[in-house]
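Visitor: got a predicted model here, sequence first, then my questions.
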Amino acid sequence: MGQGVFVLWATFTIAFFVLYLLPSDPAALIAAGGGGEVDQIDPALLEELRAQHGLDRPVIVQYGDALWQAVRGDFGASYLSGAPATSLVAQALPETLKLTGVALALAVAGGALLAVASVFPRARALRQALSALPPLGVALPTFFVGLLLLQWLSFRVPVFPAIGNEGAISLVLPAVTLAVPAGAQLAQVLSRSLRGTLGEPYVETAWAKGAGRGRVFLAHALRNAAIPAFTVLGIMVGGLLGGAVVTETVFSRVGLGRLTVQSVNQQDVPVVLAIVVFSALVFVVVTLVVDLVYPLLDPRIESSGITESRRSTAVAA
């Protein structure tokens, strides 16, 4: 938990100073309403806006005030709309949660099936062909997968809508776009772990007792092989939130990703900070849950396994 608090503070601090170092002037963007010509704005109005939003104070004072408010759960009001930043995040969150939830389910199901399929067949050529798919899926950029799906399943064959948030059918293409790299990453780790587990003595003992292939895979090998994949699964949750930024932009969906892009473009600091800290909080909570569940999967790793999990997730962060 102490490490999680440090991650949240570091995330907030880095995001704050990166936004402060951007070349544009937030006061000018506020006066222009997020667009238009900023060169023709009255300098007196700019000074008034800087004083109103505290932008005329030293940066360390701005940082201290923003951090103290964030600790209390208040990230301030949006520079452009005037609405509380937390309420804007809360309004955009449900659509993103639906998208990431469906994508996570597809990634887990597809990744697990592909991992087992790449190890289970007796034919070596088939195993090698299936084993080549996860690295390919990991290497494909999210926006490229989304554009391919749009081209084939929306424009050439109009099966699914290309843009929008209308109905469950509009979730299909964005969710698949998010699920492909995530599922490929899970399959890559799980298949490698399965191959190692199948050589363990207890698996060889099960073979010697006459257990069938299905029983050996499901009852003996898969449970222990799933432990490293479980760590990857926790990391994937944070990765899906990050991928939603690209996916929601490609498919013109209203959600947290699209709000992030708009807020960064308009240098709406309170909203960006709220989004960044929320994403970090999700990652910290999921990582903590993974650490706590590890001993339930295998009591032998109650000490060493949790340490390794934290090391892995820290590297991923």
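Guide: Received the coordinates, thanks.

Visitor: when you work out contacts or count neighbours from here on, use the C-alpha atoms and nothing else.
Guide: OK.

Visitor: tell me the spatial nearest neighbour of residue 226, not counting adjacent residues.
Guide: Leaving aside its sequence neighbours, residue 226 sits nearest to residue 190 (Cα to Cα, 6 or more residues apart in numbering; 6.3 Å).

Visitor: these two touch, right, that neighbour and residue 223?
Guide: No - shown here, residue 190 and residue 223 do not form a contact pair, counting by Cα atoms under 8 Å, at 10.5 Å.

Visitor: what about those two, which has more around it?
Guide: residue 190 (27 against 14; other Cα atoms under 10 Å).

Visitor: would you mind measuring from that one to residue 70?
Guide: Separation of residue 190 from residue 70 (Cα to Cα, to the nearest Å): 39 Å.

Visitor: what's the helix or strand for the residue nearest to residue 226?
Guide: helix 172-197 (DSSP states H and E).

Visitor: which parts of that helix are buried?
Guide: Under the neighbour-count criterion of 16 or more other Cα atoms under 10 Å, helix 172-197 has 173-195, 197 buried.

Visitor: contacting residues around the strand or helix carrying residue 61?
Guide: Using DSSP H and E, residue 61 sits within helix 59-71. Under the criterion Cα atoms under 8 Å, 6 or more residues apart in numbering, residues 12, 13, 16, 54, 55, 75, 76 lie in contact with helix 59-71.

Visitor: repeat the analysis, applying 7 Å as the threshold.
Guide: residue 75 (Cα atoms under 7 Å, 6 or more residues apart in numbering).

Visitor: the biggest helix by length in the chain: what's the following helix or strand?
Guide: If you go by DSSP state H, the chain has its longest helix at helix 85-119. Next in sequence after helix 85-119, counting helices and strands by DSSP H and E, comes helix 124-131.

Visitor: also this one, for the comparison:
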Amino acid sequence: MGGHGRRLGVRLVWALVALWGAATAAFFAQVLLPGDRATIILNIRAGQPIARTPEELADINAAYGLQDPVLVQYWHYLSGLLRGDLGDSYQQHRSVAAIIVEQLAPTLTLTLTAIALAWAIMLVTVVLTAGRPRAGRLASAVEVAAASTPHYWLGIVLLVVFALQLGWFPVVGAGTPAALVLPALTLAVPLAGFLGQSTRSAFETALQQPFVLTARTRGASDLQVRVRHVLRHSLLPAITLSGWALGAIISGAVVVEAVFTRSGIGSVLVTAVNNQDLPIVTGVVVLVAALYVVANLLVDLLHSLVDPRLEQS
């Protein structure tokens, strides 16, 4: 346990460093943008660029602390993050944290459903086809094609075929299981391709190990050998990719939520970018970084559960 505890401690330190780096990059992205931020804020609120009086600019500078030195602003920003304060929206005049929390549930539901679907597709495909020459080659080719499919293109195809032409699913909206199927598949299919490619090689290698022959001589069927014995020894690559996938899928959700007109973090981010609402943009960046870091810490814990030998390393 000592070795694993030390490794987890190192990962936690690097996780904090990664979060600090993401927060720092988000802060200086605001500071280094061309133009006067007070003027930008007033223009956003007015909906159009117009001349501003010195008094108006002074009020905004005082309200947001923009007259302070950059390092002072940076310190206030970091200390605010530690309290869960992501700042206030330039346009909505509300807490960024509150805005994000309101839209977080639909995005997390979509993300976790997509990951679960991707795992289901990958497991069925790999278990049934790995080690079988013809079926394996066909499945491998399909995985390569799926992994290279853009979310935007796949979402439109699924929308046209299954919503518009066949009418099996609603065209737009959210809130029902049926409305979640196509967006989740749009994110799940490419991820299933990535997971399948990484798992298939490990699965085929595990099929050649002596414990497989031992299980067969004890009377286990081919499917039992694959599910009970081989699968556990080939999941580490897919688990590792799932940590990366959480951040990638949340990024992909920006596109998917736009295609399927769903509410969520993606739609909030698109609106904020279009309106130059920088606190929301940087808040989403920090959130995605935090989710990515947490996911990778969970992956490290899952590694030790799947392969207890890692505890002794």
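Guide: Arrived safely. Keep in mind it's a predicted model, so treat the numbers as computed, not measured.

Visitor: re earlier: the helix holding residue 190 of structure 1 vs structure 2, average offset?
Guide: After superposition onto structure 2, the mean distance of helix 172-197 of structure 1 to its aligned counterpart is 1.1 Å, using mean Cα distance after the TM-score superposition for structure 1.

Visitor: corresponding residues in structure 2 for that helix?
Guide: Under TM-score structural alignment, the alignment places helix 172-197 of structure 1 onto residues 181-206 of structure 2.

Visitor: helix, strand, or coil at the most centrally placed residue in structure 2?
Guide: In structure 2, the centroid-proximal residue (Cα atoms, centre = their mean) is residue 247; its distance is 2.5 Å. What DSSP: H, G, I helix; E, B strand; the rest coil gives for residue 247 of structure 2 is helix.

Visitor: which residue in structure 1 lines up with it?
Guide: Checking with TM-score structural alignment, residue 247 of structure 2 has residue 238 as its match.

Visitor: which non-adjacent residue is nearest its match?
Guide: Residue 238 of structure 1's closest residue in space is residue 283 (Cα to Cα, 6+ apart), at 5.2 Å.

Visitor: so which strand or helix has that neighbour?
Guide: Residue 283 of structure 1 belongs to helix 269-297, assigned by DSSP H and E.

Visitor: next one: residue 228 of structure 1
Guide: Applying DSSP H and E, one finds residue 228 of structure 1 within helix 222-250.

Visitor: where in structure 2 does the helix or strand following that helix align, residue-wise?
Guide: Using DSSP H and E, the next helix or strand after helix 222-250 of structure 1 towards the C-terminus is helix 256-265. Aligned by TM-score structural alignment, helix 256-265 of structure 1 falls on residues 265-274 of structure 2.

Visitor: so how far does the matching stretch sit from its counterpart in structure 1?
Guide: Mean for stretch 265-274 of structure 2 is 1.6 Å (mean Cα distance after the TM-score superposition for structure 1).

Visitor: got a list of contacts for that stretch?
Guide: 100, 103, 104, 107, 253, 254, 257, 258, 278, 280, 281.

Visitor: if we use 8 Å, what do you get?
Guide: 100, 103-104, 106-107, 250-251, 253-255, 257-258, 278, 280-281, 284.

Visitor: how about that stretch: buried residues?
Guide: Applying 16+ other Cα under 10 Å to stretch 265-274 of structure 2 flags 265, 266, 267, 268, 269, 270, 272 as buried.

Visitor: now do stretch 97-107 of structure 1
Guide: By 16+ other Cα under 10 Å, the buried positions in stretch 97-107 of structure 1 come out as 97, 99, 100, 102, 103, 104, 106, 107.

Visitor: distance to residue 138 of structure 1 added to the residues you listed, as TSV?
Guide: Output for the buried residues of stretch 97-107 of structure 1, formatted as TSV (distance: Cα to Cα, whole Å):
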residue	distance to residue 138 of structure 1
97	22
99	19
100	17
102	19
103	15
104	15
106	15
107	12
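
Visitor: looking at the residues you listed, which one is closest to residue 289 of structure 1?
Guide: Lowest distance from residue 289 of structure 1 to these (Cα to Cα) belongs to residue 104, with 16.5 Å.

Visitor: do you know how far that closest one is from residue 204 of structure 1?
Guide: Between residue 104 of structure 1 and residue 204 of structure 1 the computed distance is 33 Å (Cα to Cα).

Visitor: contacting residues around the aligned partner of residue 96 of structure 2 in structure 1?
Guide: Correspondence of residue 96 of structure 2 to structure 1, assessed by TM-score structural alignment: residue 85. Taking Cα under 8 Å, 6+ apart, we find residue 85 of structure 1 in contact with 74, 75, 76, 77, 78, 270, 271, 274.

Visitor: not counting its neighbours along the chain, what's nearest residue 85 of structure 1?
Guide: Among residues not flanking residue 85 of structure 1 along the chain, residue 271 sits closest, at 4.8 Å (Cα to Cα, 6+ apart).

Visitor: with residue 127 of structure 1 instead?
Guide: residue 118 (4.8 Å).

Visitor: that neighbour: neighbour count?
Guide: 26.

Visitor: what does residue 155 of structure 2 give?
Guide: Other residues close to residue 155 of structure 2 by other Cα under 10 Å number 22.
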